[in-house]
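Trainee: A structural model of the following input is requested.
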Amino acid sequence: MQRIHYRLITTLSLALFACGQGNQQKNGNKHEKDSIAMREQFATSPVLDGKTAIGHMQVDEGLEVQLVAAEPMVVAPVAMTFDERGRMWVVEMTGFMPDTAGTGEDKPDGKIVILEDTNRDGVMDKRTVFLDSLVLPRAICLIENGVLVATPPQLWFIENNSDKPGKRTLVDDQYAAGGNVEHQPNGLLRAMDNWIYNAKSDRRYRKVGDKWLKEPTHFRGQWGITQDDHGRLYYNNNSENLLGDYFSPGLGGTNPQQNNAAGFDQKIVPDNRTYPARPTPGVNRGYQKGSLDDSLRLVKFTAACGPVIYRANLLPATYAGNAFVAEPSANLIKRNILSDSSYIVKGVQAYQRKEFLASTDERFRPVDLRTGPDGALYIADMYRGILQHKTYLTEYLKNEIKMRNLTQPLNCGRIYRVIPAGSKPQPVTFELTPAFLGKMLGNENGILRDKAQQLIIDQHLTTMAPELRTMLKDAAHPLTQIHALWTLEGLHSLTAEDISGIWQQQDPVLKMQALAALPAVLNSSSIKATIAALDSLSDNPYLAPVVAYVLPVVGKLDKAASTRLEDKMIKTYAPDRYVAAALVNNAANREAALLKQVIAWNPDTTLVLRRQLETVLKNMDSKANAKKMEALRKELPRGYKIFNTVCQTCHGKSGEGIASMAPPLNESNWVNGNKKAFISIVLYGLTGPVEVHGKVYKAPEINGDMPGIGASDEFSDADIAQLLTFLRSAWNNKADKVSAADIQQVRKLNNGRQKPFTAGELTN
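Mentor: Predicted coordinates:
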């Protein structure tokens, strides 16, 4: 009753205030009056206990939010996963931003903890610390007899000896090198294709025996990564609702000169509007026009993270396959509805002017979302006042934090689950037997199917191969077929005969999965029959992109046959951007020759394949400056370091920009042009459209706002001058140096300024 009573009061107060807004439109300055009223209503941000905080949440009708764990059971959770016993493994990033200066954030106080519900009432009642003394841990993945743990800059595999850490293996000493805490790899998603993928990264990992493999893949996202029932990956960056791939993640990514391949890093949900339940002035650029509406609510995403595709059946059927995205700056969780058209995935927001879940508690910071083995939607709430890292923290936000005492406390954290109202979902415990695991491969909950696949592989249950082959032929259960295919691949038991059998089936989705798995089985004895099948499959526009993506492995076994098939696909699909991207991937180290071949066949300058090849060749020219960059690193070490920790995370290591993030720095008219304008951008930021190389970049093609670093306590004027000098000399850029005096002069000219510049201001 108390919870319902509080929610009613909150709803009425907001409704009454909304009525007041309508009257204020008749009076003078609506924005000013609304802002003042909101400031008065939400002048403080009290610290609420976990159960009371639920009373501040508005959630979809028919659903309820339950508290699963709260401090001291869990503190500052940023990532979570479940094991075969239904226990929750949680990453605690306790050291994140202890104050606005980030004092002591390098203190080793992070932990990996195991939470368990021993009496099966839905509430965690047992806490086991598996690892402690970690600096800003960020991701976890369970595999075989151990745990992958990401602690910058290393990625470690740590054996699990009865919930105590055992032997440590260094998997990658450069996993999270460069960047700051907001811009370092994370996620560690064990995907359907048996590789482990990351957000904010272009590398993937796989354990084979006692060895760890590391391979290049497409660059993806910023914080959090998830997959759908077909194993396609989804992610986002801080200002983008949902990005993702149209194809299996292991395809492509092997041509180091190719950036932004069509079909990967696509805008799945281009609508980035948000509808908070409360005013949200405490966002980094809240002072900027258009960032907040007249009631001080965030207009668009600014901290999108932790996406999940809901793949279970506990929630109503209308939620299946939906994408949920956390927005901790606005204290809400977004729901998106996805749909397929051919292999293209698109999505729309589920509602207009409301959210799936929104809280009036400013400290509610959802940062990771998961589908649980019980079918519930789980929410990791960091429950912090400060969310923005010090590198980009503006004076405006520092003041907001001070006004509402948001720095403390640092020892809170919650995990919630969303379930149908009145339901009592039970935890799921796996029996590690072939009979049980085989049955679970057909479960309606995709998370349980994933876990069954992983456990079969982890236990090396090759005796299940005959049963898996039977599942592979069961067209009545297409999702089970897909898992059977990849489980066989993970066991190294998939054969060319298995793939050939799929070619005879009708389901094009399964055929696409088989094409993605083809590299695992292709050999000299099966290549001839495979080429004949690929030639036939390439006639299907739905399958053509994936056929083109497997050409590199075909070429290793039969170069002449691969060349013939490539030529056929060029003449059939040269205008198709997705097939063209796959053909460019296949053309590594021979892009110029292929361009010459394409022009000889068809001199059309607008041909998609031609334009993609020309872009790659331009990228190659830009990357030919390795010696120059090494010399600059030695000459300007501080500038080089700041570039790698701040700039390259959005603009790319080669300065060519990153799709959905930021435009190029290489040969940019802004970098090479007016010194004062460039200094102004770096100090105060840039908002809105910007023209580079004659092309206008604007949201949603890129992030519409670039934050300045002039207010950061991390960098002196000499540091910033060295950074700008580095950028004006890097790659093909050729411009004069910037001094600390230049920086100081621009600061003096703009004394007191907080808001970012527009391109128009800097060119007038």
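Trainee: from now on I want contacts and neighbour counts done on CA atoms only, so please keep to that.
Mentor: Noted.
Trainee: can you give me the helices for the stretch 1-150 of the chain?
Mentor: Secondary structure of the stretch 1-150 of the chain (DSSP state H, counting those that start in this stretch): helices at 2-24, 30-41, 50-54.
Trainee: redo these as a markdown table? Include distance to D474.
Mentor: Shown next, in a markdown table, are these (distance: least, C-alpha to C-alpha, whole Å):
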| stretch | distance to D474 |
| --- | --- |
| helix 2-24 | 49 |
| helix 30-41 | 59 |
| helix 50-54 | 45 |
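Trainee: who wins for proximity to I419 among the ones you listed?
Mentor: Of all the helices of the stretch 1-150 of the chain, it is helix 50-54 that lies closest to I419, at 13.3 Å by C-alpha to C-alpha.
Trainee: show me what that closest one is packed against.
Mentor: Judged by 3 or more C-alpha pairs under 8 Å, 6 or more residues apart in numbering; DSSP states H and E, the packing partners of helix 50-54 are strand 63-70.
Trainee: one more pass at 10 Å, please.
Mentor: helix 2-24, strand 63-70, strand 414-420 (3 or more C-alpha pairs under 10 Å, 6 or more residues apart in numbering; DSSP states H and E).
Trainee: return the most buried member of these.
Mentor: Highest mean neighbour count of the helices and strands packed on helix 50-54: strand 414-420, a mean of 23 (counted as mean count of other C-alpha atoms under 10 Å).
Trainee: before we go on, could you also do this sequence so I can check it against the first one:
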Amino acid sequence: MMTIQPTLQLLLQAILILTAQDAPTTISGPGPLEPPAALQSFQLQQGFTLELVAAEPLTTDPVAAAFDEDGRLFVVEMNDYPYTDKSTDLPNQERTTDLPIGKIRLLIDDNDDGLFDRSTIFARDLSWPTGIAVWQDGIFVAATPDLWWLQDADRDGVAEKRERILTGFRKLNVQAVANNLLWTFDHRICGAGGTNGGLLAGAALPKGSPTPLTMSRHDFSFTPTGPPHDFRLLSGGARFGNTIDDFGNRFICNIRNPVQHVVLPLAALSRNPSFTPTSPLHDVAASGDQLPVYRTSPPEPWRIINAARLTGQGDPRMPRSEKNAVGFLTSACGVTVYRGDAWPATFRSQVLLSDVAANLVHRQQLTPAGSTFSSQRIDQNCEFITSTDNWFRPVNFVHAPDGTLYLLDMYRETIEHPWSIPPNLKRHLDLDSGRERGRLWRLAPDKTNTAEAARRIDRQSSTAALAAGLAHPNGWHRDTASRLLRERATPEAAAEVANFLRKTSSAPGRRHALTLLDVWHAVDVALLRQVLQDADAGVRQIGFRLLARRLADADAAATAGADWPAMLISAAQRETDEEVLVEIAFALGAGRFSPQQRAAGLAPLLESPKECVRAAALRASRDTEFHFWKSHVAAT
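Mentor: As a prediction, this is how the structure comes out:
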């Protein structure tokens, strides 16, 4: 149950702020807890435990992280949140003069006990860093306004090469920046774009791309090899969160939209400008005012005052989440689909996210719903994790080599955006308080022994061994094996992965193998026809996606030897999986087919009871309007 008991002292301070001229200089709540005491403040659902794996001074202000194949953890430290000079913090004005004091910290576990023993500063002087992805002997980092490549060729734990591959992300709202870089199934690095927009330029852009490229409200992806890095805009516009499931479906979140599925890709949406769907995103979970949360920490005094002020304004358009100091979701972030193997198997379809302002972790159960998903609260009248400590600020999660999740705790006294706090309250708050703190917690089931779990992958492993890793039950191992294979990119590696694809019974393994072969241009027509009939819908989905791209490129060599219009017409009639039907529609729209062929394939899809399938078919229906009209007249 939710227990909210502000102390008398806090309430008296709140009253003074409202009524007295000699108000206190601060309206702070309780002070910070040292890690042992903080551990005692948590309430977890039965069967789980939290273990501290790192704390200040080993790390401060962690907001994103990524393990390399050696089990080293790169941690993004956003020390410049929310500003470095509050005198320049003005609503809706860019923050170009803030000092870049963010860092990348490298944490090392010397004795394989799962606890980090030492750290080095891998890179300094980064502005608003919020995303990271490992590649070869370095990392890519999203640090608004820039996208960086940082290389450590001698592996001494310090980057000696620093290359800005893109710039122009708008440095406006500190909570709406480019964030959460993520390896996706197409072997590209995908980032959440935030909502600040920007005008982008740099070596990451493809040759011939408009310069500057208008970011608008999109997500993005790029290849690790370059320059150029084939930077592309994607459907999305995530505020702070970016995750995939074992099928490659991508989910994002916004502050009041805890789980959103990216259903319609931007590339496909551009094929028929006459049709514009309401949104390429689907709200998987109830959002904002419809989603109650159950914190166990007391509301901060300033929050009580502000809620009372907004209630007194009597604006019926004001969300309940603003007019109430507690009770509703206000700051969803770090959405993560669990893909590890240390937790019970039932957790593989669960989503975790933080309400960072409410000091809690919430979870939802994902359920397929045709070509998209729905999700429902798992924990009734309570949360997966709560803390009575107002300083607990869970902002993100990272999958670990041992199959668990690590929780990133920024540990700040106040986490709210400066613009969301009225000036008469903000002047009594220290928004920098806690900048020297930060914790990482390991979230694991009770009585689960992960001591023997592999905490690293030898990059010198044989190609066959890495290919076998594509079938590992832990998503981190599959993703890391896939990346290491991607780094090799030799004909021998392609042959080994193709052999694995033909023989493995692992559906996730076949999905990873197929996308690897595609990156290497090693999927011939015979193999493509084979995967389009695979027993796994996820493999078929990827196969039709590859076919659509080849048809759009008019790559005669890559598509010769098959009657693709007839095959797609047949597939549209017999396929039952709605996600695959969406990809079939996109392939029909991409191909240089006759209007009659395209119309014949799209006709059954336009009759689908599912909105996403119909939307995909409408988007693909360029040049078919006359044929559909003619058929309609003939039928009547």
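Trainee: figure out which of the helices of the stretch 1-150 of the first structure is closest to V129 of the first structure.
Mentor: Going by C-alpha to C-alpha, the one of those nearest V129 of the first structure is helix 50-54, 21.5 Å.
Trainee: give me the mean deviation of that closest one from the second structure.
Mentor: In the superposition against the second structure, helix 50-54 of the first structure averages 1.5 Å from its aligned positions (mean C-alpha distance after the TM-score superposition for the first structure).
Trainee: out of the helices of the stretch 1-150 of the first structure, which is closest to Q349 of the first structure?
Mentor: Closest approach to Q349 of the first structure among the helices of the stretch 1-150 of the first structure is made by helix 2-24 (22.9 Å; C-alpha to C-alpha).
Trainee: what is the orientation angle of the closest one with helix 30-41?
Mentor: For helix 2-24 of the first structure against helix 30-41, the angle by axes from the mean of the first three to the mean of the last three C-alpha atoms, to 10 degrees is 150 degrees.
Trainee: what is helix 2-24 of the first structure packed up against?
Mentor: helix 30-41, helix 50-54, strand 57-59.
Trainee: most packed of these?
Mentor: Buried most deeply of those, by mean count of other C-alpha under 10 Å, is strand 57-59, with a mean of 20.
Trainee: dump the helices and strands packed on helix 50-54 of the first structure to JSON lines, plus distance to V325 of the first structure.
Mentor: Shown next, in JSON lines, are those (distance: least, C-alpha to C-alpha, whole Å):
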{"stretch": "helix 2-24", "distance to V325 of the first structure": "24"}
{"stretch": "strand 63-70", "distance to V325 of the first structure": "17"}
{"stretch": "strand 414-420", "distance to V325 of the first structure": "14"}
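Trainee: for the ones you listed, which one sits closest to D193 of the first structure?
Mentor: strand 414-420 (28.1 Å).
Trainee: which residues in the second structure does the closest one align to?
Mentor: Taken onto the second structure by TM-score structural alignment, strand 414-420 of the first structure occupies residues 439-445 there.
Trainee: same deal with stretch 53-66 of the first structure?
Mentor: With TM-score structural alignment as the criterion, stretch 53-66 of the first structure aligns to 38-51.
Trainee: which residues does the matching stretch contact?
Mentor: Outside stretch 38-51 of the second structure, the residues that touch it by C-alpha atoms under 10 Å, 6 or more residues apart in numbering are 32-33, 35, 52, 114-115, 296-297, 343, 359-361, 379, 382-392, 406-407, 440-448.
Trainee: one more pass at 8 Å, please.
Mentor: Stretch 38-51 of the second structure is contacted from outside by 52, 383-389, 441-446, using C-alpha atoms under 8 Å, 6 or more residues apart in numbering.
Trainee: gap between Y319 of the first structure and S341 of the first structure?
Mentor: Separation of Y319 of the first structure from S341 of the first structure (C-alpha to C-alpha, to the nearest Å): 19 Å.
Trainee: more crowded one of these two?
Mentor: Y319 (19 against 7; other C-alpha atoms under 10 Å).
Trainee: now that one. Nearest residue, chain neighbours left out?
Mentor: Y310 (6.9 Å; C-alpha to C-alpha, 6 or more residues apart in numbering).
Trainee: trace the one you found over to the second structure, please.
Mentor: By TM-score structural alignment, Y310 of the first structure lines up with Y338.
Trainee: my read: that match touches F347, true?
Mentor: Yes. In terms of C-alpha atoms under 8 Å, Y338 of the second structure counts as a neighbour of F347; the distance is 6.7 Å.
Trainee: quick revisit: ends of the match of stretch 53-66 of the first structure, what's the gap?
Mentor: Stretch 38-51 of the second structure end-to-end distance (C-alpha to C-alpha) = 11 Å.
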